[in-house]
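Asks: Only the shape, not the letters, is given here:
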């Protein structure tokens, strides 16, 4: 069973308590993690907020500053944590993470091996997917990154679900103690092909491996090695196109000033309609009425700044031995 604090953090359906981590949401691109303390105060451009006013309120509450401005107090879900965590390395974002969790077939109770840990973005989502009885073993060759990741997992309440170790997986491989225990393996390494033979030993029969690489040359070398022990080798590039929804004003054309002056010409044809000549007074009246003719319309259009290529995701299934 999970410790009490992990159960609380993973439920996200409770009231805020002293010592909790919350995500303070100002707008979709302005969020920050804050640890609640009964004597704490948050200050931003909207004024100041006393933490004591937050305690006892449910997650998702709108709270007001001394100036009457508000922010939302949200649960530190893996999706939000990905947006606010410290970037010690380049991280995976929601589009890639959701794809990885699905194609690795991660469900509660699974054992997942990950290398490297990096900023812990994927680790957090994997921990939620395997909870409450599974476990994530994450490895990074950089000691300080591993220490920082452990601290973050403590903050978000998933430390009982994630074990972080310092180890060079490319050079040493995964620990022998985990041989045959992993349901899935995820590799985010400069030379993932070096770790593939060790990953094969760690996987259970029919287990799945995923390798994330930014360059197609890395994918090619990895696939060459995967063919020895793996089947169903597939590579994907996940491209996300985000739309922004805005309310805009639409002005209706005033056709009252248009008169039909068309008539038959000498050849029996029709002359085109002409616009009635208006005086300056007519123009003034038309401009004054334009605002009354405007209506609000909600429009969706692609964001001008869209995140393009992040990397290639290569999946493979361990070949079952007869």
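Replies: Happy to help now that I have it. Keep in mind the model is a prediction, meaning the values are calculated, not measured.
Asks: For the rest of this, base every contact and every neighbour count on C-alpha atoms.
Replies: Will do.
Asks: And what about residue 107, helix, strand or coil?
Replies: At residue 107 the chain is in coil, as set by DSSP: H, G, I helix; E, B strand; the rest coil.
Asks: do you know how far it is from residue 199?
Replies: Residue 107 sits 19 Å away from residue 199, going by Cα to Cα, to the nearest Å.
Asks: Out of the two, name the residue with the larger neighbour count.
Replies: Between residue 107 and residue 199, counted using other Cα atoms under 10 Å, the more crowded position is residue 199 (27 against 18).
Asks: Correct me if wrong, but the more buried one is in a strand.
Replies: No - under three-state DSSP, residue 199 falls outside any strand and is assigned helix.
Asks: okay but it is in contact with residue 174, surely?
Replies: Yes - in this structure, residue 199 is within contact of residue 174 by Cα atoms under 8 Å, at 7.0 Å.
Asks: tell me, what residue is most central in this protein?
Replies: residue 94 (3.0 Å; Cα atoms, centre = their mean).
Asks: isn't that one right up against residue 79?
Replies: Yes - Residue 94 is within contact range of residue 79, at 6.5 Å (criterion: Cα under 8 Å).
Asks: Tell me the secondary structure at residue 233.
Replies: Of the three states, residue 233 takes strand according to three-state DSSP.
Asks: Run through the residues that contact the residue nearest to residue 159 when sequence neighbours are not counted.
Replies: Leaving aside its sequence neighbours, residue 159 sits nearest to residue 153 (Cα to Cα, 6 or more residues apart in numbering; 5.0 Å). Neighbouring residues of residue 153 by Cα atoms under 8 Å, 6 or more residues apart in numbering: 124, 159, 162.
Asks: Return the member of these nearest to residue 63.
Replies: Lowest distance from residue 63 to these (Cα to Cα) belongs to residue 124, with 27.1 Å.
Asks: which secondary structure element contains the closest one?
Replies: Under the criterion of DSSP states H and E, residue 124 resides in helix 121-130.
Asks: Would you mind pulling up the elements that that helix packs against?
Replies: Helix 121-130 is packed against helix 78-84, helix 94-103, strand 111-115, strand 135-140, with contacts defined by 3 or more Cα pairs under 8 Å, 6 or more residues apart in numbering; DSSP states H and E.
Asks: Helix, strand, or coil at the nearest residue to residue 86 once chain neighbours are set aside?
Replies: Nearest in space to residue 86, with sequence neighbours left out and distances taken as Cα to Cα, 6+ apart, is residue 119 at 6.8 Å. Classification of residue 119 by three-state DSSP places it in coil.
Asks: who's in contact with residue 119?
Replies: 85, 86, 87, 88, 89, 90, 91, 145, 149 are the contacts of residue 119 under Cα under 8 Å, 6+ apart.
Asks: wouldn't residue 243 be in contact with residue 299 here?
Replies: No - applying Cα under 8 Å as the test, residue 243 and residue 299 come out as separate, 9.7 Å apart.
Asks: what about versus this one:
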């Protein structure tokens, strides 16, 4: 299975999306001789494979759908999970703020279900590397499956370890720390970063933020910022 946002046509093995009335959508992998059963009829995969993305197709009872590639946001929102995941609103800001790009070497601690891991792997590209630490075997197993589903498993090194032991790397371009008590690991994170590398963590409570700020200052981090992200959707209808 793979997700190839640069392809022009739907191919066997690729992840596809069908969007019907009221934006009801289905994300699935195209398999020869496969079928997708929906509340508005059945669509055969063989009829979809080879079509240009954006084609309108119809179920066996005539219900219309658009055949589309899922966006990265679509994939992350539909990700199988066994933990709280990060959502596109936060992920996009983190990637831009830490200047994550092709060819970079990025550390992540707290793999969870792999949503951030997928976004990092997409950003660093085939020439980059993501090293993701997790201490829970079940979480890591699910993350591996999620990365394999989009075809990014070759871009990630998974490590099963308690991060209190520190990190093997010493020259990471950026570090994302997603654990409940990041303030206990700031020293280890600093040792893993290259000089001038970026560090980010996401916290739900002010008490955690306060402790983390203190630890960052104690470890001589500079240009520290704290922010809150808010996102509001509106109906896309003109007045």
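Replies: Structure received. None of the values given here were measured: they were computed from a predicted structure.
Asks: Please name the residues that touch the residue nearest to the centre of structure 1.
Replies: Residue 94 of structure 1 sits next to 79, 82 when contact means Cα under 8 Å, 6+ apart.
Asks: Kindly report the same for residue 36 of structure 2.
Replies: Contact analysis of residue 36 of structure 2 by Cα under 8 Å, 6+ apart lists 42, 43, 44, 45.
Asks: mind checking the SS state of the equivalent of it over in structure 1?
Replies: When structure 1 is aligned by TM-score structural alignment, residue 36 of structure 2 is paired with residue 42. Using three-state DSSP, the structure places residue 42 of structure 1 in strand.
Asks: now residue 149 of structure 1
Replies: Three-state call for residue 149 of structure 1 (three-state DSSP): helix.
Asks: Matching it against structure 2, which residue comes up?
Replies: Using TM-score structural alignment, residue 149 of structure 1 pairs with residue 143 in structure 2.
Asks: List the contacts of that match.
Replies: When contacts are counted by Cα under 8 Å, 6+ apart, residue 143 of structure 2 is found next to 111, 112, 113, 114, 115.
Asks: JSON lines for those, including distance to residue 131 of structure 2?
Replies: Formatted as JSON lines, the contacts of residue 143 of structure 2 follow (distance: Cα to Cα, whole Å):
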{"residue": "111", "distance to residue 131 of structure 2": "10"}
{"residue": "112", "distance to residue 131 of structure 2": "13"}
{"residue": "113", "distance to residue 131 of structure 2": "15"}
{"residue": "114", "distance to residue 131 of structure 2": "12"}
{"residue": "115", "distance to residue 131 of structure 2": "14"}
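Asks: ok, those in structure 1: which stay?
Replies: Here is what carries over to structure 1 from the contacts of residue 143 of structure 2, by both residues aligned by TM-score structural alignment, their matches' Cα atoms under 8 Å: 111, 112, 113, 114.
Asks: Translate the last one into the numbering of structure 1.
Replies: Read it as residue 114 of structure 2. Under the alignment defined by TM-score structural alignment, residue 114 of structure 2 is paired with residue 120 of structure 1.
Asks: What degree of burial does that match show, as a neighbour count?
Replies: By other Cα under 10 Å, 29 other residues sit near residue 120 of structure 1.
Asks: Please apply the same query to the one 5 residues further on.
Replies: Residues lying near residue 125 of structure 1 (other Cα under 10 Å) number 20.
Asks: Now for it: which residues touch it?
Replies: Neighbours of residue 125 of structure 1 in contact, by Cα under 8 Å, 6+ apart: 78, 79, 97, 101.
Asks: redo that, cut-off 10 Å
Replies: Neighbouring residues of residue 125 of structure 1 by Cα atoms under 10 Å, 6 or more residues apart in numbering: 77, 78, 79, 81, 82, 94, 97, 98, 100, 101.
Asks: ok, the residue lying closest to the last one once chain neighbours are set aside - contacts?
Replies: Okay, so that is residue 101 of structure 1. Leaving aside its chain neighbours, residue 101 of structure 1 sits nearest to residue 126 (6.9 Å; criterion: Cα to Cα, 6+ apart). Residue 126 of structure 1 makes contacts with 78, 97-98, 100-101, 106-108, 110-114, 120, 134-136, 161-162, as judged by Cα under 10 Å, 6+ apart.
Asks: Over to residue 130 of structure 2?
Replies: Contacts of residue 130 of structure 2 (Cα under 10 Å, 6+ apart): 104-108, 117-118, 120-124, 153-158, 172, 174-175.
Asks: Buried members of the residues you listed into PyMOL, please.
Replies: To isolate the buried ones among these in PyMOL, judged by 16 or more other Cα atoms under 10 Å, type:
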select buried, resi 104+105+106+107+108+117+118+120+121+122+123+124+153+155+156+158+172+174+175
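Asks: what lines up against residue 80 of structure 1 once you look at structure 2?
Replies: Residue-level alignment of residue 80 of structure 1 against structure 2, with TM-score structural alignment as criterion, gives residue 74.
Asks: Let me see the contact set for the aligned partner of residue 223 of structure 2 in structure 1.
Replies: In structure 1, the residue paired with residue 223 of structure 2 according to TM-score structural alignment is residue 232. Contacts for residue 232 of structure 1 were tallied using Cα under 10 Å, 6+ apart; they are 208, 226, 315, 316, 317, 318, 319.
Asks: redo that, cut-off 8 Å
Replies: 315, 316, 317.
Asks: Can you list which of these carry over to structure 2?
Replies: Shared with structure 2 under both residues aligned by TM-score structural alignment, their matches' Cα under 8 Å, the contacts from these number zero.
Asks: Which of those fall in strands?
Replies: Using DSSP state E, the subset of the contacts of residue 232 of structure 1 located in strands is 315, 316, 317.
Asks: so which of those residues comes closest to residue 212 of structure 1?
Replies: Closest approach to residue 212 of structure 1 among these (Cα to Cα): residue 315, at 9.1 Å.
Asks: Mind listing residues that contact the longest strand belonging to structure 1?
Replies: As assigned by DSSP E, the longest strand anywhere in structure 1 is strand 203-213. Contacts with strand 203-213 of structure 1, where a contact means Cα under 8 Å, 6+ apart, come from 100, 104-105, 179-190, 192, 199, 219, 311-321.
Asks: what's the answer for stretch 241-251 of structure 1, then?
Replies: Contact with stretch 241-251 of structure 1 is made by 290-291, 293-303, 306-307, as judged by Cα under 8 Å, 6+ apart.
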